[in-house]
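Colleague: Turn this into a model:
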Amino acid sequence: MSRLTGWRLALRMARREALRAKGRSVLVLVMIALPVLAVTAADVVLQTQDVSSVEGLDRRLGSAAAQVVVPAEGRPMIQAFDPEQGSSTHGRKQDPPTAADISAVLGGARLVEERVGGVDVRTDKGSAWAQTTQVDLRDPIAAGLAELTSGRLPDRPEEVVVNQALLDKGYAVGDRLELRGRDAPSPVIVGVAESPEARDYPFAAGPVGSLDVAGGYSAGRTWMAGGGPVSWETVTKLNAMGATVLSRAVIEDPPPPSEIPEEIRAWSSGTDDAFLAAVALIVVMALLEVVLLAGPAFAVSARRQSRSLALMAASGGTPAQSRRVVLAGGVVLGGAAAALGVGLGIGAGWLLVPLVQRMSSTWFGPFDVPWLHLAGVAAFGLASAVLAAVVPAWIASRQDVVAVLAGRRADRPPSVRSPILGLVLLGAGVAAAAYGASASQNGEVLIAGAAILAVLGMIFVVPVVVAGVARLAGRLPLSPRYAARDAARHRTRTVPAVAAVAATVAGVVALGIAVTSDEAENRDTYTPTLAMGQAAVTGYGLSPARWTELEEAVRREAPHADVAPIAGVIERGRNRVELTAPGHHGALVDSTTVNFGSSTLVADSVPAAVPGLSAADRERADAVLARGGVVAFADDRMDGDAAVVTRGTERATLPAAYVHFEAGPDAPLAAVLSPAAVDRVGAEAGTVALAVSGAELSAAQRENVSEAVAGVTTNAGFYVERGYQADQGTVIVQLVLAALGAVLMLGGTLTATFLALSDARPDLATLSAVGASPRRRRWIAASYALVVGFVGSVLGAAVGFIPGLAVAVPLTSSAYSDTGPYLDVPWLLVVGLVLGLPLVTALVVGAATRSRLPLVARLD
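Modeller: Below is the predicted model:
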């Protein structure tokens, strides 16, 4: 029989077996199709969200052939194919090209001027920033730069269109758009048009000059060019004249990468090793996960086919033919699962895109199905199914034909070489992780490889661990004892399930440690702007009348808050104050954040908004200020009770309290002076900030106060100190990790448990026949789930610490500071995976398992 004929027969047998055992086949399809579906949906959403240079051409060029930008500097330029991906000056200064010069190079192409920028717009609450585009929107070249939804396009410089986000700030069609700035125009809103990019922040568009504010427009010029395609040769000519060019023809059909100037290529050349290592780690771990999850199903399938395979062997069949039959099952089910997963994933991605779009402030690109990526995903699903069938196929080819035909079954004893190899791999993983943590280069690659070695080593150790658990189960009640010993007896289906759970937990623990350690570094190195819970309006160089307006604006938007002025030294000209310590050379602090518009405040007691003071320091400082002294911040701990205060030629030695600031690299202030100290040196004091306290401000109130403050002056800002706030993306990653770990662990444990129950029907029927209660099957099922889940999670958590701890070191160490490395283990996540999920899984399995079974005859 030829090999092709043998595979045709094996595939036919696999198809019939899949149709015969529909329940088990559906289970395998689900296990393989779900990861394929999830990856496909994620890829479709990410590709749709990512607007490539080609997809973004219409929103940047409209219908133009090219966009030509001439910087005001007037030097030759070099650029990438897309100037946003890299451009630079390259040569001596020269006269910038005119519109006529550019049109001549472009073969007499018609040019339409465009100006892109932003303006401050008055709103109901005060002021907000809006993105702007100035171009003749009625010109066919500009088609696509704004999408009209109602009203009409502007046809005069006194008219504009705005998007809905700007209307929500208190405008309507027919109103005048009030711009802030010297000699600012007030164009009439004649329509509503959405930006092709901005989704939920203000946008306005109109003819050139309709939105210009004096002092806000650069001398650089931008033109949209009509006419025919603009070649790369033409782009380089315009570069030499001092312009950068976004050419539709070049982006859609780019020349060889070697055409990009070497300086620009150097900026974008190379790939992040950490990114590649992360991708490789995710791909390998995902492949292991799917293989290990599907492995038990193929093991049970091979067990069900054992008699057919034994008869085939007894009739002269070879071990290779037996392996081929089991592997064909992986080909049939894997191919079907891959196709099903990709198809459903595309549909899921299409449904998810509108939901994800709501979380983005910019518009996604067109719905994008990356067929090349998805072909790889489908191949991944097929390969994982075939790999999952390899071990069951190898075991099936080595089965004892006589024992199988006699109706006996049992796995071979665990190999002595297996745990030794596993320990060697684990040791190599620990060594590689330790070396990668200390390596100056390619450490991330070594740590990723260490994680893979550790997981592989753990898989080889699992059979011995399962056998050990069975030996230790002698004192347990009947159900967990039976489950532990049955798991050890049928290791071909138990070991992959335990290893799958362990691999899942290892990956989640490793990534969890890395994420939380990075978060610990961010939290520890955070420097507060104000004291915790305090809010302040800060500004610089504002008049007393302006501070009065700001106070009224805050009281209007936050009527229940207490608003009080904070006084400080007006730092201009020779009015600056310096503090020195007797016998100490140099400044007391290297730098200050100037959070209050002045580095030196004036008060009888330290304002509550000043951060970085302990209760004892604050009490000591207030006592000194009450005596007419000063409070001086210092980078080092200073002894003494006096300081020298200097303003110009005036100098005074006054009582002092020195405060060591440890919360970050910059002190919040240089000093706090008492009014008496200010009088001694003749300094000018005045309001430099407003303290806002006494009320918890909602997010909407904070936004309203910020707009109200900006409405008074753009030189002031409003800030509420809420301490370190975890990045939203980090929180999402942590939640996704926990959810992913829970889903995969539950799926793996449930799959393994129900496959084991299906395989153990004869044993459970025998138990029932000898007097076991109907509920015994539920207790055994729950116990089996507990054994698989608990053993797998303990092993996985232990192995996950290896790459997790290793990656935390380079991730949280800085070559530019003394801080780090940081280590923060997410113990709640670890405990939940190790204890919580196995118990939940056991309860689910116990509740979902039938308590009665028909009696089945058995021979062993």
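Colleague: CA only for contacts and neighbour counts going forward, please
Modeller: OK.
Colleague: So which bits of stretch 14-31 are buried?
Modeller: Ala14, Arg15, Glu17, Ala18, Arg24, Ser25, Leu27, Val28, Leu29, Val30, Met31 (16 or more other CA atoms under 10 Å).
Colleague: how about the nearest residue to Gly381, chain neighbours excluded?
Modeller: Of all residues beyond its chain neighbours, the one nearest Gly381 is Ala338 (5.2 Å), with distances taken as CA to CA, 6 or more residues apart in numbering.
Colleague: what's that neighbour in contact with, if anything?
Modeller: By CA atoms under 8 Å, 6 or more residues apart in numbering, the contact set of Ala338 is Ile32, Ala33, Val36, Val377, Ala378, Ala379, Gly381, Leu382.
Colleague: Tell me the one of the residues you listed nearest Ala314?
Modeller: Of all the contacts of Ala338, Leu382 has the smallest distance to Ala314: 31.3 Å, by CA to CA.
Colleague: returning to that earlier point: secondary structure and distance to Ala726 added to the buried residues of stretch 14-31, as JSON lines?
Modeller: Supplementary listing: the buried residues of stretch 14-31 in JSON lines, determined by DSSP: H, G, I helix; E, B strand; the rest coil; distance: CA to CA, whole Å:
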{"residue": "Ala14", "secondary structure": "helix", "distance to Ala726": "52"}
{"residue": "Arg15", "secondary structure": "helix", "distance to Ala726": "52"}
{"residue": "Glu17", "secondary structure": "helix", "distance to Ala726": "52"}
{"residue": "Ala18", "secondary structure": "helix", "distance to Ala726": "49"}
{"residue": "Arg24", "secondary structure": "helix", "distance to Ala726": "44"}
{"residue": "Ser25", "secondary structure": "helix", "distance to Ala726": "44"}
{"residue": "Leu27", "secondary structure": "helix", "distance to Ala726": "40"}
{"residue": "Val28", "secondary structure": "helix", "distance to Ala726": "40"}
{"residue": "Leu29", "secondary structure": "helix", "distance to Ala726": "39"}
{"residue": "Val30", "secondary structure": "helix", "distance to Ala726": "36"}
{"residue": "Met31", "secondary structure": "helix", "distance to Ala726": "35"}
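Colleague: Which one of the residues you listed is nearest to Glu721?
Modeller: Ranked by distance to Glu721 (CA to CA), these are led by Met31 at 47.6 Å.
Colleague: Let's see this one next, to set against the first:
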Amino acid sequence: MSVDVQDPPLVLGSGHGGMAARRAVVRWAWRLFRREWRQQLLVLALLLVAVAATTAGLGVAANTLGTQSSSFGTADHLVTVSSTGAQLDADVAALRSAFGTAEVIEHQNIPVPGSANPVDLRAQDPHGPYGRSMLRLNAGRYPQGPDEIAVTDGVAKIFSLHLGGTWDQGGRHRTVVGLVENPLKLLDRFALVAPGRASPPDHVIVLIRATQTEFAGKTLPDGVSVEIRGEEPDTASVGVLMLATIGLLFVGLLAVAGFTVMAQRRLRALGMLGAIGASHRHIRLVLVANGAVIGAVGALAGAAAGLAGWFAFSPRLESLVGHRIDRFQLPWLAVLVAVLLAIVTAVCAAWWPARAAARVPVVSALSARPVPPRPARRFAALGGVLLLGGLGSLVAAQQTKPLFIIGGVVATALGLLLLAPVGIAGLGRLARLAPLAPRLALRDLARYRARSSAALAAIALAVGIAAAVALGAAVSVAKAAAPTGGNLPADQLIVWLSENALNGPVPSLTPAQADNARLRVDAIAADLHATSVLPLQAAVDPNAPQVGGSGGREPMQLGKPHPITVDGRQGFRYSSADAVPLFVATSELLGHYGIDPTSIDAGTDIVTSRADLDSYDLFPGRYRDWRPRLQHAPLPTYTSLPGTLLTTHAVQSLHLTPIPAGWLVRAPRPLTQAQIDRAQRTALAAGLSVETRPTGADLARLADNVTGTGIAVALGVLAMTVGLIRSETARDLRTLTAAGARRGTRRALTAATAGALALLGAVIGTAGAYLALLAWYHREPHWLGHVPVLDLAAILVGLPVVAYAGGWLLAGKEAPTLARQPLD
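Modeller: A predicted model of the protein is given here:
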């Protein structure tokens, strides 16, 4: 008897083929990329631009923020000693004994004719243990002898000095032997002498490096002030990555449209692959691997282009940010994350078309029939849930909670994007009401819903961002024009002696400096035809240490104590965010407000219109146990106007010293931007600063620029999308041409496609921006009544009109003959 073993029947598509099959599919995907990279050039270019912009942006963000190293060097504690003579030597010796290694830097103030800010004469060792990073020699050498000095470029320009010249200052002749700078603060104006040659110093800085526990366990000399180096979180890089994520979301939406078109164009080849035994997983792998290759090539090329741009731009950035930049000081982890995000974006964009193509039956794929559109209600349900959740998160954020704000913005944007298929389906239903050419165009959009929805979502995202900026700017402009609230009335400005108003040290002026500052203020008042110029005075503790190189002291303020614990010790800290500036209640100021000085009780310490000052303390200083006696009066509620006054009784009882802080100038009418610019230039020449109510002009210009950019981006998306649609429907266009359709019909098809997508994207984006801002301003929705008519008209009317006109003008080319069919 013979036995014949029959082979089992071959079932196509039932197995997975193992690693060999996956390698073959990946190789085919790589060949597909090499053959058709020109058709995928759009996605490659978008990924390259996104990653390049992110890489360069990360470099700018990581090197733009100011650094505490400009005053601390490599130390973490800065001790200011204001004693003099033998007591100063004893205090410095005590600090050296307590901490071992300590760097002493002496400071002496040199008055500048015509300026309220003196030049800092600094006695510092260029090779000190902590401060060497704060000095850089640009020319010559460091000073060594008693009559040698090095200066910065700013000081050399002020006093007309040059290398090898002589500086006659205060009857003392010094030879300029070097040009120096603080590489961590290029705007730092100072003159450098050898250690111990700034005698007598106005104050002395001692740099110390110690842990919090070590520092807390030491006894410090009396009368010193201590600054502790704080943490400097890299929030700017996080912000750049967030913007990059939004940009990559936009790129991903366009990539979905591109991969969908590619999948439809290669549908027959994918069907043949399934016919010879490839599983659904293999077919998905073809497109996903192709997406991974495109993402990797685009991301790596973008990173290289971004690094090249960063290296080219960084020298220019140094002058903009005011400190030297290390070209290789980049957040490399964030750059890697940006590259990985780009690759993941391309893979995710390819996955959805790959999933749809893998589900197409083999016979339908071989016939290249379009995939029937899926019901839009599923996307609408998920989009509605995300939209409601995002708006609720924005409401719960109360404009103060970052996590709720980020989550709300992302969820709102995703919700609106998922509603795009519903809009495309609605266009298909409206097609029956349109003439022939627009009817065909709208039905074609609905038939290829996956591709059209992705493009519509990208347009809505670009338009929504532009509309949100325009609406937000309109709200800011309206708030600036409001008669109440804000920092100052629209017809007033304050000329401050300090750069940071009353949030920084107030310099002590010599009589000549005070006269020059008042001359500048009078010039500003004359230009504004001012009706009044009111001197403002702050109060300082004469025993408090001087701050920085300005020779100034911190003004007294009211602050809310926040309990903290450091190394097991209970303490308090004060934040400038909730500080209340104090002005001395001079007779001129009281008369300006119409208050009779005799109406203030003799024992009153503070005159105010606020009712929440019971929990506030007087700082800086040692006055935590002082409980002031308050008297309420009808004072203005503007944040920068004198609304909380320190009486003469309080100044005398606390042994404080009134000093000039600024001048309040009142004009007969609201200030224009040109008047503000002239006032700022005049004040800057004397080292003064000007504070005014924001006019909103800059925000309005920003809104116009962003609106124009959003419209340009939307038009670019439309051009890409319409090009993809027309290339995919080339056979239908040939059929129409053979049936006698004229050039006008072909033009109307393209124009209707572009105009419909533009109009629907503008409506969805603007509606989303309004919903998001309504949730943001839910407590004061009346501000949204100030509509930026021109910007919204450009979006809702201009964008569709330009899209329709562009589609009409650029279309109408004669189609190839029917005999010239493209090969798959």
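Colleague: related to what we said a few turns ago, between the contacts of Ala338 of structure 1, which has the most around it?
Modeller: Top of those by neighbour number is Gly381, holding 31 neighbours under the definition other CA atoms under 10 Å.
Colleague: mind listing what the alignment partner in structure 2 of that one touches?
Modeller: Across the two structures, Gly381 of structure 1 finds its equivalent in Ala342 of structure 2, going by TM-score structural alignment. With contacts defined as CA under 8 Å, 6+ apart, Ala342 of structure 2 is in contact with Leu47, Val51, Leu248, Gly295, Ala296, Gly298, Ala299.
Colleague: Give the helix, strand or coil label for Ala342 of structure 2.
Modeller: Secondary structure state of Ala342 of structure 2, per DSSP: H, G, I helix; E, B strand; the rest coil, is helix.
Colleague: That one and Gly309 of structure 2: what is the separation?
Modeller: If you measure Ala342 of structure 2 against Gly309 of structure 2 using CA to CA, to the nearest Å, the figure is 19 Å.
Colleague: for Val360 of structure 2, same thing?
Modeller: Computed with CA to CA, the distance linking Val360 of structure 2 and Gly309 of structure 2 is 45 Å.
Colleague: what do you get for Ala683 of structure 2?
Modeller: 37 Å.
Colleague: average offset between stretch 403-418 of structure 2 and structure 1?
Modeller: After superposition onto structure 1, the mean distance of stretch 403-418 of structure 2 to its aligned counterpart is 3.7 Å, using mean CA distance after the TM-score superposition for structure 1.
Colleague: now swap in stretch 705-723 of structure 2 and tell me
Modeller: Per aligned residue, stretch 705-723 of structure 2 averages 3.7 Å (mean CA distance after the TM-score superposition for structure 1).
Colleague: List the buried residues of that stretch.
Modeller: Using 16+ other CA under 10 Å as the burial criterion, the residues of stretch 705-723 of structure 2 that qualify are 705-708, 710-711, 713-715, 717-723.
Colleague: next one: stretch 392-400 of structure 2
Modeller: Gly392, Ser393, Leu394, Val395, Ala396, Ala397, Gln398.
Colleague: can you tell me which two in the residues you listed are farthest apart?
Modeller: Farthest apart among the buried residues of stretch 392-400 of structure 2 by CA to CA are Gly392 and Gln398. That separation is 10.5 Å.
Colleague: ok, back up a step: will you turn the contacts of Ala338 of structure 1 into JSON lines that also has distance to Ala806 of structure 1?
Modeller: What follows is those, written out as JSON lines (distance: CA to CA, whole Å):
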{"residue": "Ile32", "distance to Ala806 of structure 1": "31"}
{"residue": "Ala33", "distance to Ala806 of structure 1": "33"}
{"residue": "Val36", "distance to Ala806 of structure 1": "30"}
{"residue": "Val377", "distance to Ala806 of structure 1": "30"}
{"residue": "Ala378", "distance to Ala806 of structure 1": "33"}
{"residue": "Ala379", "distance to Ala806 of structure 1": "32"}
{"residue": "Gly381", "distance to Ala806 of structure 1": "31"}
{"residue": "Leu382", "distance to Ala806 of structure 1": "33"}
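Colleague: Quickly name whichever of the residues you listed is closest to Arg775 of structure 1.
Modeller: Nearest to Arg775 of structure 1 among the contacts of Ala338 of structure 1 is Ile32, at 32.4 Å by CA to CA.
Colleague: The closest one - that's part of a strand, no?
Modeller: No: with three-state DSSP as the criterion, Ile32 of structure 1 is helix rather than part of a strand.
Colleague: Map it onto structure 2.
Modeller: Alignment note: Ile32 of structure 1 maps to Leu47 in structure 2; criterion TM-score structural alignment.
Colleague: now its match: how far from Val261 of structure 2?
Modeller: For Leu47 of structure 2 relative to Val261 of structure 2 (CA to CA), the value is 18 Å.
Colleague: before we move on, what about Leu688 of structure 2?
Modeller: In this structure, Leu688 of structure 2 lies at 62 Å from Val261 of structure 2, with CA to CA as the measure.
Colleague: Please say which of those two ends up with more neighbours.
Modeller: Counting neighbours by other CA under 10 Å for Leu688 of structure 2 and for Val261 shows that Leu688 has the greater number, 23 against 20.
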